[in-house]
Each structure stands twice: as structure tokens, then as C-alpha cells.
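1. Requesting a structural model of the entry that follows:
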Amino acid sequence: MAGTGGVSPSVMPALPSQPGGPQPGRRGCVEIVAEIDWPATPLGARESWDPAVAATVELVLASPMPMAFSAGAGFLLIYNDAYAEMIGSLHPAALGRPAPEGLADLWATLGGVVEGVYRSGQPFLEAETQLTVARTEGGPAEQAFFTRGHSVVHDSHGAVAGVLTVAAETTQVTRRLQNLGDLTARLAVALTVDDVARVVLGYAAASFDVDHCAFAVDDGAAFRMVRRVRGDVLDEADERLPPVWKGMPGDARAPLVTAARDGRPSFVPDGEPLREVAADRHERRVRALAVLPLRTPSLTGALSIGYRAPHTWLPAERALLGAVAQLVAQAAERARRFEAQHGTAQLLQRSMLPEHLPELDNFRIAARYAPGVDGNAAGGDFYDAFRLADDRLAIVLGDVAGHDVRAAAVMGQVRAALRAMALTDSEPPAVLAGLDRLVGSLGAESRNEEIFVTVAYGVLDLADGTITLASAGHPPPVLRRAGLAGEPPTAELVKVPPGAPLGLGGRWQTGQVRLEPGDTIMLFSDGMVERRGRPLNDGLDALVSAAAAAPSGDPRNLCSLATAAVPGPPTDDDVAVLAVERAVTRSRSDTMRVAADPSGPGRVRHWMTARLRQWSVPEPVIASAVLCTSELTTNALLHAGTPAEVGIDLNAERLLVSVADTGTRGGVIRTPAEAKTSLSSRGRGLGLIEELSDSWGTDPSVRGSTVWFEMLIRSTLD
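-> This next block holds a predicted model:
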């Protein structure tokens, strides 16, 4: 079963077992022993063997346990079929030969103990030993674990005739314990219930080699379940996408729901445990099933594993599964608390940011916010853009120091006050002066003079593209100039007169810059360019270079590129960016809301094809865009489980498509380039976008996330 969630798979069967006979197609040890030319060996003809030696050989050959007899001072080796399985490719050459020759390198590990028992005459029980063995001729070497007991065999005269070795392979038990340690470590860093589901399903598939495993947690009065079956082919993209959950009513007769509700485990060694609730042939074929309840003060759920063949649930295995269930329950409870805390922090943060930016005829606006630390605390970065009187637009980006609710509260007050002041007197010096008094007052009231707020504020004249800018201790914006007459684009930092941060009683001057058609200005917070151990100028230079190299000046594209433009480990600071582009031509746009049902992607394909043909988009662009949009719509409906909104925006330079959902399970993560060739059906949409679009990205929103892509138009539209 592929996609093990990072836990090393066990190579052993589900239950400890010792082979009782030769493998199919191989001669048994009894047959080989009968054909050996014993008179040519130190033991001599079988008819002349000492009765004790002959009885020991018969015992070895008849035993289902791995046993070997090392006869005489030369340790002539006689063993059974179970022992032959243990030594792998060394059999059958080792049978009937001196052990130091037949076992070669393996004797270097085993021989010292056997020789010691032979000389001392004292039995010896070895602790668990790790050996490297090849199970088949020419097969790969594997690490295996064994416990062995050695005792001397006396002949009929009381002399030491050899050493009897009885072995028990403990590889499976040892690996299960190792995997349990891996499970504990991986659950410790699982932040969400989705993460816990991925880890536990991977662990069950790897450590128990199951045909079916499922994980369920309560969802209000009902439950939701995710499963994995043998044959699932999962790649890295699948493992990083949210698992596909299935709803289950709380009164269902499913074993998962029964165990979760009653809090009692159940073990079915043979039968049809899922017959009444089977959703497909995979579940109908399950014959053995173990179901463990997951119970904590705030969570109810269950975990099940199953086999398509009868399976005896031994006491040791039941105890191990019980320990696993306790670990999983505790991890799921922690994850649920984190999700609640994380969701509250993000909702607080995003509710203080504008849910929609202005839609303008000749200007396009986009913004992006990414929380710092672990995303579990509200921060102080903010942005805003709003219409003013006299055909002007206010744009602002600010940063309140801190990563807590207090920083978010100050941010909300500053943003609200800025909008109120700008609507009264929009000139940047006047707005910053009023904010300066507000921040000073907040610091005095809280008896905390450490409130640190920086702001970049500008007023854009929508008629001629002129922006009047002022900065209160904030990094200068980046201006991307579109290439003229075939020249490549350029980018630079805008020269804005520096001013003191808010609350220090400063004075602010303004600078001006004019956006020509195709130009974009980008405001950003210092978390975008700061890196540990590196000068700030390095980050600014990297951001400017990324803006100049961008395939287009589209603001959504630039916001996405900017967040990944500076190499090196980021600081714990939040990141906010706001970009405004003066369009070369007016855009044509349309949106479609898609219900969360299977017919949604088909209706999107039909609507989008008709609209783009109506707009005379080249057919190759239509085909690629429709394919990518269909995949993204499918992902949104499948993984978020909510209606989606598809938006298309077209101008003479590019087609921009966005798919927004209202789910809360986080954004889609980029698929690494090396995984493109192995993408499965669920992950391939990301690979298609990577291959077919010129740029793409994801943006969190107040109530979900948006995935978008951009395709450049390289022909003239009608």
C-alpha cells in the first residue's frame, strides 16, 4: 500500500509465524538431508550415527520452529525448513557443510555464541540480535531481528556431540514497536485533524499491512470518516491535500460509529463485519476487523483496521492497538483544540481586513496577508484600499509590532481611524498626523510606550495615475514599470521622504509617482524582506528583482511572487502586501457560483468555454484554461465541501482565473516539480496548473481560500 505517511513499512506478515515447510517450488530439508553423501563428512554414514545425534536430527527436521544442529567440533550444520527461511539465500548450500563455511559472514555474528556453548557445555539464551539476511536468492538484503536459545547435545556416552539452536524471529514485533515510536513522534507535530488522519492511516497501512483502515471523529451529532484501502496509490500531492472525509450519521450501524458511541473495542476474526454498511467492493471483502474507540473529554471517534482473510487478534496485538488508539485520541483532541484556536485567531485577523477590494475600470488591485509564527495568533499587519471623493483612491499598508490579540486590536483601531480621517481630509500628512495622535493616546492609556506602528499611505488619482505617498517609518514601495517598445520591464524602490513611526510626534512629507499603463506599485510590510542574519538591503534587492522578472504586472501575480521572492528562513513576523496596477486596457470579467455537487465542474466548463469564445480568446488558451479551471473546481468542491465561485478576468495581455471556496481547511500547497510525473487523479490539477499557466498561487480570504492562475495572451484579441 503506497503513501504510508512517513512510517517505514514492515516487511513481515501481519502475525508472527514460523514456516512449517519448504516454499512452493523448493525442495525440503528432509529431502536434501537424505541425498547428502554423509560418509564423506565427519559424521559418517547415517546408520552409524550415535542414537542421541540421530534423535536430535530427527527432532530438528520435524520441528515447525527454526532449529539447527551444529555437530562436532567442526560444527557441521543440519537445519530445518523454518531455519532455511531464516537464512535466506545461504540455503541450501549451507546444509551439510561446516557452519563457518556455509554461513560465511553470518557465522561471524552467530559463531562466537555457539562455540562458547560447545566449549562450556552451558546453555545460553541470546537477547534480541539484529542480522542482515537475504530472503531470496539474489534478493535485497534486509535487517531482521531474532532471539535464539542454544544448548549442548550429549551423545550416548555423555560427551558433547554438538549444539542445538532454536530461533524465534522477532522482526515484526520489533518493527511494530519502532513504528509505534515513529507514530508518537509524527502525532506530536500533527497540528490539524487532517494531519492526524494522514499519520494514523499511513501507520496502520505500514505497521499492520492491512487491507482496510478507517479513522472517524465526531462532527456535531454525526461523524465524519476517512479511509484507506490496499491498492490506493498516493503521491506527495495527495498526502499534502486535505483528506477526503465522508459523513456518517450518529445513529448508523457502522462498526466505527458503534465503537465511538459505546466506547468498547470489537475484534472480528472471521465474518462479514461491514456487510450491512459496505459502500463498495473493498468493504464487502473485509473478513477480519478490529475497531478501537477514541475517547477524550472533548472528542469521540474510532479507528479500525481490517483484512480480507481471517485473522486471529492475539492479546499482544490487541494491547498494541489499544495503545495506538490512546495516542491517536490524544493527538486528535490536541489538533481539534489547535484548529479552534487557529480559526479564531485567523477569523479575528481577517475580519479586520477588507473582505473585498474596490473594483475599478482602469486599475486592478490585489492584496495578500500571511500570518507569522505558526499562524495560531493574530498579528498587526494590515492593508486597505477605498474610494475617496473626486475620483481618487486611498491605499494603505501598516504594521503594528506584535503577534497577539493586543497587536490585532491596535491594528483594528488604527485602520478604522485612518479610513475615518481619510474620508474627511485625505491628504497624507494630515492623515498621518491624526494617526500619530491616536497611537500616542493609546500608549498613554495603556501605560505602555512600546506601541510601534509604521504606515505607508498614498492617494491615487484615478484620472491620471498620479500617487501622492507618505511614509511613517515604513519600507518604501516597489514600482514595476512595464517595458515600452519591446523593452523588458524594470523595477525600483519608490523614493518616499522618510518619516518617524506613529506615536513619536513626527512630521511627514510626501512624494509623488505616476503609474503609466501597465505599471504596478506594491506596498509591503517588513516581514516580506527581513531574513535572519542577512542585511535588510539584500531582501529589498531580491524583491525588486522578482518584480522586474515577473511575467506580468498583474497585482495578484505580484503579491504571490513577492511572498516567496526573498530566499532564506523568514522571521516570525507577519507579511502583508498590496499591489495596484494601471491597466493597459479595460478588463472583461464574469463570475459563476457553483453548487457543491458532482455536476458543478461540467457546468463550469460549458460556461467558461462559451464566455471565452464570445470574447475571442485563442482556442489553445481556452482549452488549457478550461482544463485547469475544471480541476481546480473539482478540488474546491471535493476538499472544501462548500460552494465555489469561479471568476474570469480578461484583458489584452492575460487571462486571470480564480476559484474561491468558503472552506476552513487551509490552502492548497504547491506540487514539487519532481512529483509532476506521478500525480494521481486528486493531485494532478496542481501539476496541470504548474505546466499550463504562466503563474499561479493561493490566497487566504476571510471565509476560505482562493486558488488562481494567469495565462498570458500572445495574440491580438478582437
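2. only C-alpha atoms for contact and neighbour calcs from this point on.
-> Fine.
3. Quick check, Thr466 in contact with Asp519.
-> No - counting by C-alpha atoms under 8 Å, Thr466 stays clear of Asp519, with 11.5 Å between them.
4. So which of these two has more stuff around it?
-> Asp519 (26 against 17; other C-alpha atoms under 10 Å).
5. Skipping its backbone neighbours, what lies nearest that one in space?
-> Closest residue to Asp519 apart from its sequence neighbours, by C-alpha to C-alpha, 6 or more residues apart in numbering: Arg481 at 4.7 Å.
6. which helices and strands does the helix or strand hosting Ala470 pack with?
-> If you go by DSSP states H and E, Ala470 is part of strand 466-472. With contacts taken as 3 or more C-alpha pairs under 8 Å, 6 or more residues apart in numbering; DSSP states H and E, strand 466-472 sits against helix 428-445, strand 453-461, strand 511-514.
7. what angle do that strand and helix 428-445 make?
-> Counting by axes from the mean of the first three to the mean of the last three C-alpha atoms, to 10 degrees, strand 466-472 lies at 30 degrees to helix 428-445.
8. any residues touching strand 466-472, and which ones?
-> Strand 466-472 is contacted from outside by 428-429, 432, 454-461, 496-502, 508-515, using C-alpha atoms under 8 Å, 6 or more residues apart in numbering.
9. Just the buried subset of those, please.
-> Buried members of the contacts of strand 466-472, scored by 16 or more other C-alpha atoms under 10 Å, are 428-429, 432, 454-461, 496, 498-502, 508, 510-511, 513-515.
10. sorry, back to before: residues near the residue nearest to Asp519, how many?
-> 21.
11. Contacts for stretch 293-305, please.
-> 204, 210-218, 223, 256-257, 259-261, 263-265, 289-292, 325-326, 328-330, 332-333.
12. Could you also give me the structure for this next sequence, so I can compare it with the first?
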Amino acid sequence: MKEPPRRARDAMVDEAFTQCHIPVAICDAELRILRASRGMTREAGLPEDEMRGRRLTQIMPGAAYKEVEGGMRRVFETGVAEQLEVYTDARAEPGERVWSVTLSPLRDASGRVRRVQFTAVDTTAEYGARERLALLNEVGARVGTTLDVTRTAQEMADVITGRLADFVTVDLLDSLFRGVEPRPSAEGVALLRAAHQSVLPGAPESVIRIGEVDYYPRTSPPARALATGRSSLHRGLDRAIELWEAGDPQRARVVHAHGVHSVMVVPLRARGTTLGVAVLIRHRRRASFTEDDLLLAEEIAARAAVAVDNARRYTRERTTAVALQRSLLPQQLAEQEAVRVASRYLPARSRAGVGGDWFDVIPLSGARVALVVGDVVGHGLRASATMGRLRTAVRTLADVDLPPDELLVHLDDLVTHLAAEEDTAVDPDLEIVTDLIATCVYLVYDPVSRRCTVASAGHPPPAVVTPDGAVDFLEVPPGPPLGVGGLPFEAVERELPEGSLLALYTDGLPEAGGRDIDAGLERLRRALARPADGLEQVCDTVLDSALSGQPTDDVALLVARTRALDADQVATWDLSGDPAAVAGMRAEALRRLAAWGLDEISFTAELVVSELVTNAIRYGGPPMRLRLIRDTAVICEVSDSSSAAPHLRRARTFDEGGRGLLLVAQLARRWGTRHTATGKTIWAELALPGTERPAGR
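-> Predicted coordinates:
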């Protein structure tokens, strides 16, 4: 085919340039427009003739075109094409347009740059897609960083504000936080303001504060979104917004004061559960929300709702675990007079859940008391449940008055048996199976002798603060943790001055903040050395000093101030093996009760003393001893060298024996037997006049 003449070809090229729908312009070295395409004239709003000889900034003023002219100058200087991304206001409607601008050098035959070609491609849609993708990525990275419901909601509001909306509120159903299903109300739907954020300082658009509950009418867009599960887009103040404003004058004033012109209402749903609603508002930027914006908001809400639901589920499960843990701890420490006590328990804030720390105060016979603190290794419901079983076992073993070292031996056997059971009982898909290990310290204090006996199973040593303020730690052989099995435990004794302070704790206290155990113990020593008005203040001082923020491991703390019984509160007599000595012991006991002003219980005490002394003379062996202790009750104790313990039995009609202990059990508030290294002691507590006297052991 024969080519057209050169002049014809030039005319065709010129016509193609003129009719090009893409904005194209050719500028000289003075940056003046020489030629402009139809697309350029359309965007400039001027015919080509009026554009010739003028610069871009004279036709379309603004910072964007100043940037373009700067690029043109660089092209003339360097001869290298440049690519720019330019943002301008849309001419036809409110909003921003994004252009990909190419500045290309046009050279003459000698290679000198004589002109610059300006070409602009509208990439608003592509830019918007990139921005939406970037925003979604940021939501994935910034929302749900913690398992805190309100923090997660606030993260969602922070990410959206300024990027998609000018003001954002996140309201969650108040009923979900109270553990009940949402129900319709005559006032509307109750929503708790979990978070809000604004481009304006202080979020003046909000009509309520974070943490407050607001009621939305059933006809309002948020209530409809919750009921239907569908989002809504409102450009301008349409009928739905006007009806909402009519029922809420305060909100209406805020809307008009800030010039709100576009609203999106998006429900938060996750795993089939409606959690709340997010409201996105524009009042600063001129462009209204689009359908693409609504799709983006729905995607953000879906992702954020999963994070909020994860946080809500974690909060609920942790609350359940903490409630279980606290229910297994002493709700009220047992009344006794050997020590004054105060305690603290702080559950961990780690994602692993609460641990198995526990403490207890157990009254023992002879006015003594046992102080116990233990820790089950691990976290979660398994650790809490195991803690409850161990605490029950300790109380049961303490009831038979085992020495601390022997008690830990039996407790170690129990943990070994429990571990053997759980090897097959625990579902590995539900929980990581670990060895069942626990630590425990068991301390017995006797206010008569002022001696404490303590044994430890791999637990940190108790601290002792003497009345002069000196602080040290009892040198207790640590022993193996419970569950190791096969190794002995050793108990140590120490005499304490009256008014000494004992502090028992779990390792979460000295090791808080990742500190070394030795550094933690030294910190604890300094905290205990500080003067305090009472035991409660001691606990507060220790925790404030040792902890910084929320603990990552459970912390149990038990402090006790010791007291001692005066010499005139205890009476002791040695017994002979002669049955005739029973009458003399009754008389001595009566005289002592009279000196104590307890004549009202003399008859009961006389019967109990007679039965216990007779039983020791008949069935026990020397040496034998009778002891009376006046405390919150009158305690009658008879000791002998025999290890045989008496048992209650029902006496038949013609039996000559078997009624003595039954009589003691009916008259005494409590009674029992404790074994010692040299024999046994049978004891009975008699209620003081005017106090309740429940029967039992």
C-alpha cells in the first residue's frame, strides 16, 4: 500500500493529538502551553486557543501544578523523564482525584531538549483501591493487639479516623458484658460506648463519654442495623437521619453544629453474634461516602468484630477462671487467736490465664494455727481445679494434726496419684499436657511455746520480721516440689518473739517483672522492713514495692502477726498411773477454772477431765500429763506415751465401756487426737460461757 504524503501524515498525527481523550500538553522552555489535547481542554475547562501561551499554574492554580512545573524545569535541565502522582480537587463533584503525570523531554535533531510533553492519566480508582487495601492491612496489624474489648474497639476507631471518616463511634451491646442475651426495651437498644475518635481534638461530636450507656430508638439507623444485620449508607441528612434527630434533640444539635453530611452505620457481627455497631461520619471532607466506602467499612467491621469477639470471649473465660479460683480460696479466713492475718491474691494478666496459687489459715488443736501457701505449676482451669483439690487435701491432713514434714509426704503422694490419673484424662487437643507439679510451704505456730515449725516443698522461704524491725528468711530445706516423689521433707523449728511478723508468698511476688529470685527477695526484705500501721498496710506496701503494673504470674501473699499466751493462761499437771489420781485432777481443774472466772463450765470440764484422765491411766503409758489452756475456748489436753488412738463406738446395753468418748464428744465443741514423737495427745475444746457450742471433731 502506498503511504500518504508527508503533509497528510502530519495532519493525521496532529488530528490524533487534538482528539486524544487523555490530558496531554506540550510546553516550551518557558513552561508555556503550545498544544493541548481534547482531554486537556476538558479538564482545564478552556478551549485550546485560550490555553496557548499560558502556564499550567495560570490555568489551574494550586500546589499540585506548582509541583508539576517544578518537574518540567528538572526535565529541561536533566533531559530525564519524570513520573509524578498529583492530587487535585474534582471539578464535577466534591472529592479528590489522583493523576499519574508523565513529563517527557522532546528533543530536536541535535538531541537538545526543546519541549516537554505533559501527559496525565486518571488513577483515582486505582489509588482508591490501593488505599483501601492499605487500610485493611493496617486494620489487620493494629486492631486486636490485645485481648481487651475496649482497647480493641478503640484501635478500630483510631485506624479509621482520618483515613475513611472524620468521626467514628464504636458502641457495643451492654447486655453482652453482663452475661445476658440482648432484649428489646421500650427505651430502645442499650449500647455502651466502647470507643470513639475524631479528627477534631477532644471528639466534640460525641454526645456521651466512653464507658457510658446510651439508648438508641428502635427506628434509628444503629438499632435497625443491629436488628437486621445490614449496613446503611446515608448521603446528606436523609429521612432516616431526620427521624433519628427528631427523637434525639441533643444529637441533632451536634449534627448540625459540625455540618455532618454523610453517615455510614455498620453492624459488628462475629461468629453469628451481634456485638454492636460502628457509626462513621464525614463533616470535614467534602466528598460523601460511596458504595465502595461502605464495602470497605463492612470489611473493616467484620475483621474488627472478630478481634472484639476474641477479646470478649477471653474476658468472659478469664472472669470465669478467676471466679473459680477465688471460690476455691478462703472466702473468710478462719477465726483463731494465735495470729492476726491479712492476705492478698492477684490473678495473672497473661493470656495463659490464672494460675494455681492458694493460701489458707487452719486452726489446729492446742490453740495452734497452720499457715499454708502453695502454687500449682501452670495456668488455666486445670491449675485452678488442681489447686482446689490440694487445698482440700491440706485441710484434711491438717485435721489429723500431722507434723509439717509428714503432711507434705502425704500431699506429695496425692499429687503423684493425681498426675497418674491425668495422664489419660487430659485431652491434648484442648490443653497442653504438662507434668503436674506444685510447691507448698506449711507452717505451724504454737502461741504457748512461741515456736513455729515449717516444712517446704520447693517453695520460697517464709520471711520473719521481729519486733525490732529485723527481717530475715527462715532457713528451711526447700525439699522437692510436690509430684516428684520418693524424696524426704525436713521440718525446722524456730522460737519467735511475741509480735513477730510472718510473710508467706508465691514465687510470682519476688519474680515479678522478670527479676532474679535473689533480687526479688532482697526487694521483699526492704518492703517488709518499712514501718506499717497494720497488716493490711503491710500487704499494700509489699505489693506496691514488688509489682509494677499487672502481674504476669499469679501472686498470693499471706502475712501474720504472732501473739503468745500468758503463763497464767496455761496450767499443766503430771499424772501418775494410780486411778485414785483422777479425783485430784478434777479438783485441780476446778480450782483453775475458778481462778479464770469460768465456774459456769466447771461441771462440763469436770466430766471431760475425768474421762480423758481415766482413759489415759487405763489405756496409756507414762509419762502422762494434763494441760488446760484458756483461749477462745478452754482446751483440755491429756498426753501419754501410747500411740494407740481411741475411737468412738456405740456401747451396747450391758457393755461396761465405750461411753466415755461419746460423752466427751457431746460435751465438747471439738475433740480429737494428735500424734507426737513420744506418743499421743487427746484434746477437747469447751466453749466459753455465752458462746456457741457446736458438737463435732
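13. where does the TM-score land?
-> The TM-score (TM-score structural alignment, normalised by the length of the second structure) is 0.57; 478 aligned residues with a C-alpha RMSD of 4.8 Å.
14. hang on, the earlier thing: take the helices and strands packed on strand 466-472 of the first structure and lay them out in TSV including distance to Pro310 of the first structure.
-> Listed next are these as TSV, based on distance: least, C-alpha to C-alpha, whole Å:
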stretch	distance to Pro310 of the first structure
helix 428-445	71
strand 453-461	67
strand 511-514	77
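15. of these, which approaches Val707 of the first structure most closely?
-> strand 453-461 (27.9 Å; C-alpha to C-alpha).
16. Stretch 593-600 of the second structure corresponds to what range in the first structure?
-> Mapped onto the first structure using TM-score structural alignment, stretch 593-600 of the second structure spans no residues at all.
17. swap in stretch 389-396 of the second structure?
-> Stretch 389-396 of the second structure maps onto residues 413-420 of the first structure, going by TM-score structural alignment.
18. Now find how far off-centre the matching stretch is within its chain.
-> 39 Å (C-alpha atoms, centre = their mean, to the nearest Å).
19. same check, this time on stretch 292-310 of the second structure
-> Remark: stretch 292-310 of the second structure is offset 25 Å from the chain centroid, using C-alpha atoms, centre = their mean.
20. Stretch 612-631 of the second structure now?
-> Using C-alpha atoms, centre = their mean, the offset of stretch 612-631 of the second structure from its chain centre is 55 Å.
21. Likewise for stretch 103-123 of the first structure?
-> Using C-alpha atoms, centre = their mean, the offset of stretch 103-123 of the first structure from its chain centre is 48 Å.
22. Quick one: list the elements packing against the lengthiest helix in the first structure.
-> Secondary structure of the first structure per DSSP state H: the longest helix is helix 315-351. Packing partners of helix 315-351 of the first structure (3+ C-alpha pairs under 8 Å, 6+ apart): helix 171-188, helix 193-207, strand 288-296, strand 299-307.
23. Leaving out sequence neighbours, find the closest residue to the aligned residue in the second structure for Phe267 of the first structure.
-> When the second structure is aligned by TM-score structural alignment, Phe267 of the first structure is paired with Leu233. Nearest non-adjacent residue to Leu233 of the second structure, counting by C-alpha to C-alpha, 6+ apart: Met264, 4.7 Å away.
24. Same check on Ala120 of the second structure?
-> Using C-alpha to C-alpha, 6+ apart, the closest residue to Ala120 of the second structure is Val101 (4.4 Å).
25. circling back: mind checking which of the helices and strands packed on helix 315-351 of the first structure is nearest Ser624 of the first structure?
-> Comparing these by C-alpha to C-alpha, helix 193-207 comes nearest, at 31.3 Å.
26. quick one: that closest one to the second structure mean distance?
-> Following the fit onto the second structure, the mean deviation recorded for helix 193-207 of the first structure is 2.4 Å by mean C-alpha distance after the TM-score superposition for the first structure.
27. Tell me who's in contact with Trp99 of the second structure.
-> 85-88, 120-124.
28. Which residue lies nearest the spatial centre of the first structure?
-> Arg240 (3.4 Å; C-alpha atoms, centre = their mean).
29. Asp195 of the first structure versus that residue, what's the distance?
-> Note on Arg240 of the first structure: its distance to Asp195 of the first structure, by C-alpha to C-alpha, to the nearest Å, is 9 Å.
30. Now do the same for Val191 of the second structure: its match in the first structure.
-> Val isn't right for residue 191 of the second structure; it's Leu. With TM-score structural alignment as the criterion, Leu191 of the second structure matches Arg224.
31. So that match sits against Trp245, correct?
-> Yes - between Arg224 of the first structure and Trp245 there is a contact at 6.0 Å, judged by C-alpha under 8 Å.
32. count of residues packed around whatever residue of the second structure lines up with Ala401 of the first structure?
-> Superposed on the second structure with TM-score structural alignment, Ala401 of the first structure falls opposite Val377. When counting by other C-alpha under 10 Å, one arrives at 18 neighbours for Val377 of the second structure.
33. did I read that right, Val377 of the second structure in a strand?
-> Yes - assessed with DSSP: H, G, I helix; E, B strand; the rest coil, Val377 of the second structure lies in a strand.
34. For it, list the residues it contacts.
-> 355-356, 383, 436-439.
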